[in-house]
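Peer 1: Sharing a model prediction with you, sequence too.
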Amino acid sequence: MKGRIFLASALLSLSLAGCSSNSEQSSEDLKYSQVELMYEQAQEQLEMGNLNLAQEQLSTLNSRYPFGPFADQVQLDLIYVHYKLDNTDEALAAIDRFISLNPNHKDVDYALYMRGLVNQRAEYNAIHELAGIDRSDRDSTMAKEAFKDFAELLRKFPDSKYAADAKQRMIGLKSRLAKKELAVAQYYMERQAYLAAANRGRYVVEHFSDTPEAENALAVMVESYEQLGLEELKADALAVLRANYPNNNLID
């Protein structure tokens, strides 16, 4: 009799354990379904261009399920949405967090590429561009950061599908940075600080020789050295100018 009672108890325990296991599995399945549904809804908003709503839904997903089945993709989507909405600080924070938590993730190259895009957009002044105003003298900090980001992408992931675009953007950024240096050089020229102007021109020639601004940088050097009475340095700069830009106005 006791044996039968023990056997029945054991069978009941196994049955309850099985129910508990099934219940846990069902709970996990339900959780996955809920997360999947929320993610699909966020994707629908993205496709329709409802960026603010998509950001809200993705942020909710990210906070509720930071380690859920779609966690990595949610973070990447948030980076993109922040970029499109010009949320510079939020985008950079999300990018740094993703790279820090996922240093070996297959999409780290995308995160680095987006970091460059975010910094480049932050530097870009749409109002001045649309108005046709040249503001080469404005702060170039974000342009330098964007250049560094794209350079890091090319160094770490030279075969990335984003590499070609990054290279093209670096060309534009180099020109932007060269213009900044030339604007400063012109400022010094106007104040007759010729040595400082010449140094700025030389910096452009040394670091941005493959940009159109190199020609004007050499011209600044020639004029500055002439004003300073440094004939040998003037002759050297003029020789480089003549060899590379024979049609420049300073060439006899």
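Peer 2: Ah, there it is.

Peer 1: contacts, neighbours, all on C-alpha from now
Peer 2: Will do.

Peer 1: how about the helices in the stretch 151-252 of the chain?
Peer 2: Ranges of helices in the stretch 151-252 of the chain, per DSSP state H, counting those that start in this stretch, are 163-190, 194-207, 213-228, 231-244.

Peer 1: Give me the contact list for stretch 30-45.
Peer 2: Applying C-alpha atoms under 8 Å, 6 or more residues apart in numbering, the contact partners of stretch 30-45 are 51, 53-55, 57-58, 61, 65, 68-70, 74.

Peer 1: Buried ones only from these, please, as a ChimeraX command.
Peer 2: Buried residues among the contacts of stretch 30-45 (16 or more other C-alpha atoms under 10 Å), as a ChimeraX selection:
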select :51,54,55,57,58,61,70,74
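
Peer 1: closest to Asn248 among the contacts of stretch 30-45?
Peer 2: Of all these, Asn248 sits closest to Leu51, with 49.8 Å by C-alpha to C-alpha.

Peer 1: excluding its backbone neighbours, what's nearest that closest one?
Peer 2: Val81 (6.4 Å; C-alpha to C-alpha, 6 or more residues apart in numbering).

Peer 1: State the number of residues packed around that neighbour.
Peer 2: 21 (other C-alpha atoms under 10 Å).

Peer 1: circling back to that earlier point, compile the helices of the stretch 151-252 of the chain into TSV and extend it with columns for mean neighbour count and distance to Lys2.
Peer 2: Output for the helices of the stretch 151-252 of the chain, formatted as TSV (neighbours: other C-alpha atoms under 10 Å; distance: least, C-alpha to C-alpha, whole Å):
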stretch	mean neighbour count	distance to Lys2
helix 163-190	19	76
helix 194-207	21	92
helix 213-228	22	98
helix 231-244	16	105
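
Peer 1: which stretch among these comes nearest Ala91?
Peer 2: So among the helices of the stretch 151-252 of the chain, helix 163-190 is nearest, using C-alpha to C-alpha, at 18.3 Å.

Peer 1: Taking helix 194-207 as reference, get the angle to the closest one.
Peer 2: Computed with axes from the mean of the first three to the mean of the last three C-alpha atoms, to 10 degrees, the direction of helix 163-190 lies at 170 degrees from that of helix 194-207.

Peer 1: quick revisit: output the helices of the stretch 151-252 of the chain in TSV, with distance to Ser15 appended to each entry.
Peer 2: Shown next, in TSV, are the helices of the stretch 151-252 of the chain (distance: least, C-alpha to C-alpha, whole Å):
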stretch	distance to Ser15
helix 163-190	58
helix 194-207	75
helix 213-228	80
helix 231-244	87
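
Peer 1: which stretch among these comes nearest Ser23?
Peer 2: helix 163-190 (48.5 Å).

Peer 1: what about versus this one:
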Amino acid sequence: MQVKHLLLIAILAVTAACSSKETVDDNLSESELYQQAQTDLDNNSYTSAVTKLKTLESRYPFGRYAEQAQLELIYAYYKNAEPEAARSAAERFIRLHPQHANVDYAYYMKGLASFDQDRGLLARFLPLDMTKRDPGAARDSYNEFAQLTSRYPNSRYSPDAKQRMIYLRNLLAAYEIHVAHYYMSRQAYVAAANRGRYVVENFQETPSVGDGLAVMVESYQHLTLNDLAQSSLETLKLNYPDNASLEDGEFVPLRQDDDDRTWLSKVTLGLIENDAPLPPGETRASQDVIRQYEEAEDEIPDELKDVDQQLDEAEGKDRSWFSYMTFGLFD
């Protein structure tokens, strides 16, 4: 089955789930509500379980199942692909019951919800590079798992949280390297060197430390800071001899130095570039429209081009790009 079919099925399922509004019998007792919610959880009917657990908590706020319902509501939200609601429910439980015997579970689910927050529908079906996405949710998840492992080191959830923290730390380090490479592509070598040094200093024991050293070497070379470049290169060769930037022990930079940058590019470390001045009467938008039209015209099959030419000849004129874009309405 193709990816687009999977996406369509998933979107339809989510839409159907969100559109259904279940009503709960007003005459159900607390235990009956709780048992029905448990049945929904067992049957993976998480939307229905959320409805019943919320109803249970609102009708019986001081009942025997109230605290357990709050805990299971966190899980139901998480399984129903509502990470923000799961995090809010976990935060509420921690605030209301800081001494509860199972409060470590709330900390764990809070971190887990953040862990999966940026792995949404598209990320599950498409090969997206997670190191190039906004790391905000990854940072939140790392900090929340860190709270769990520091406050409850003997918790049954701590081993899993520690493993996830290793993954998140590697992910955050790789993101910093991605940003450093972007700065280098913009010839912002000071910013790139700072990012590389940040990885080396703060993400030890991650696979990205070698890449951070490589970024520092290349950035310092472009900045003609030869002593810093040499010391960074020696550290790279000593600790990461198999790094991709080294070939037969020699450093291979990602990009060659250019001296044709404008003064504005140099002053702003490459973050602002001067473009060539536009001809009189033209704008960037008009240039983009013309470029898009020319690219689309190049993709027209030859047999269709012949038909267009015959029509033009029959009309006795050559049509301009503006005529094509407006379907001849202004000819």
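Peer 2: Received the coordinates, thanks. Keep in mind the model is a prediction, meaning the values are calculated, not measured.

Peer 1: Need the contacts of stretch 30-45 of structure 1 in JSON lines (columns: secondary structure and distance to Leu230 of structure 1).
Peer 2: Converted to JSON lines, the contacts of stretch 30-45 of structure 1 look like this (DSSP: H, G, I helix; E, B strand; the rest coil; distance: C-alpha to C-alpha, whole Å):
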{"residue": "Leu51", "secondary structure": "helix", "distance to Leu230 of structure 1": "59"}
{"residue": "Leu53", "secondary structure": "helix", "distance to Leu230 of structure 1": "64"}
{"residue": "Ala54", "secondary structure": "helix", "distance to Leu230 of structure 1": "63"}
{"residue": "Gln55", "secondary structure": "helix", "distance to Leu230 of structure 1": "60"}
{"residue": "Gln57", "secondary structure": "helix", "distance to Leu230 of structure 1": "65"}
{"residue": "Leu58", "secondary structure": "helix", "distance to Leu230 of structure 1": "63"}
{"residue": "Leu61", "secondary structure": "helix", "distance to Leu230 of structure 1": "66"}
{"residue": "Tyr65", "secondary structure": "coil", "distance to Leu230 of structure 1": "68"}
{"residue": "Gly68", "secondary structure": "coil", "distance to Leu230 of structure 1": "68"}
{"residue": "Pro69", "secondary structure": "coil", "distance to Leu230 of structure 1": "68"}
{"residue": "Phe70", "secondary structure": "coil", "distance to Leu230 of structure 1": "66"}
{"residue": "Val74", "secondary structure": "helix", "distance to Leu230 of structure 1": "61"}
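
Peer 1: Among the contacts of stretch 30-45 of structure 1, which one lies nearest to Ala164 of structure 1?
Peer 2: Closest to Ala164 of structure 1, out of all of the contacts of stretch 30-45 of structure 1 and judged by C-alpha to C-alpha, is Val74, at 25.9 Å.

Peer 1: what's the counterpart of the closest one in structure 2 in contact with, if anything?
Peer 2: Superposed on structure 2 with TM-score structural alignment, Val74 of structure 1 falls opposite Ala69. The contact partners of Ala69 of structure 2, by C-alpha under 8 Å, 6+ apart, come to 34, 53-54, 56-57.

Peer 1: For Arg92 of structure 2, see how far away Ala69 of structure 2 is.
Peer 2: 13 Å (C-alpha to C-alpha, to the nearest Å).

Peer 1: Let's check: the centremost residue of structure 2 is which one?
Peer 2: Nearest to the mean C-alpha position of structure 2, by C-alpha atoms, centre = their mean, lies Arg133 at 3.1 Å.

Peer 1: quick one: contacts for it?
Peer 2: Tyr175.

Peer 1: What of Leu46 of structure 1?
Peer 2: Leu46 of structure 1 touches Ala54, counting by C-alpha under 8 Å, 6+ apart.

Peer 1: quick one, strands of the stretch 1-150 of structure 2?
Peer 2: With DSSP state E, counting those that start in this stretch as the criterion, the stretch 1-150 of structure 2 has no strands.

Peer 1: Would you state the helices of it in chain order?
Peer 2: 3-19, 30-42, 46-59, 66-79, 83-96, 103-117, 121-125, 136-151.

Peer 1: what's the most buried one of these?
Peer 2: Comparing the helices of the stretch 1-150 of structure 2 by mean neighbour count (mean count of other C-alpha atoms under 10 Å), helix 103-117 ranks first with a mean of 24.

Peer 1: rewinding a little: how far away is the match of Val74 of structure 1 from Phe322 of structure 2?
Peer 2: Applying C-alpha to C-alpha to Ala69 of structure 2 and Phe322 of structure 2 gives a distance of 65 Å.

Peer 1: Ala191 of structure 2 now?
Peer 2: 44 Å.

Peer 1: Map Ser31 of structure 2 onto structure 1.
Peer 2: Match for Ser31 of structure 2 (TM-score structural alignment): Glu36.

Peer 1: Oh, that last question was meant for Ala296 of structure 2, not what I typed.
Peer 2: Using TM-score structural alignment, Ala296 of structure 2 sits opposite a gap in structure 1.

Peer 1: Which of the three states applies to Ala296 of structure 2?
Peer 2: Following DSSP: H, G, I helix; E, B strand; the rest coil, Ala296 of structure 2 is assigned to helix.

Peer 1: List the contacts of it.
Peer 2: No contacts exist for Ala296 of structure 2 under C-alpha under 8 Å, 6+ apart.

Peer 1: let's see 10 Å
Peer 2: Counting by C-alpha atoms under 10 Å, 6 or more residues apart in numbering, Ala296 of structure 2 makes contact with Ile290.

Peer 1: and the gap between the closest residue to Lys79 of structure 2 other than its chain neighbours and Glu315 of structure 2?
Peer 2: Spatially, and ignoring its direct neighbours in sequence, Lys79 of structure 2 is nearest to Tyr46 (6.7 Å; C-alpha to C-alpha, 6+ apart). The gap separating Tyr46 of structure 2 from Glu315 of structure 2 is 65 Å, by C-alpha to C-alpha.
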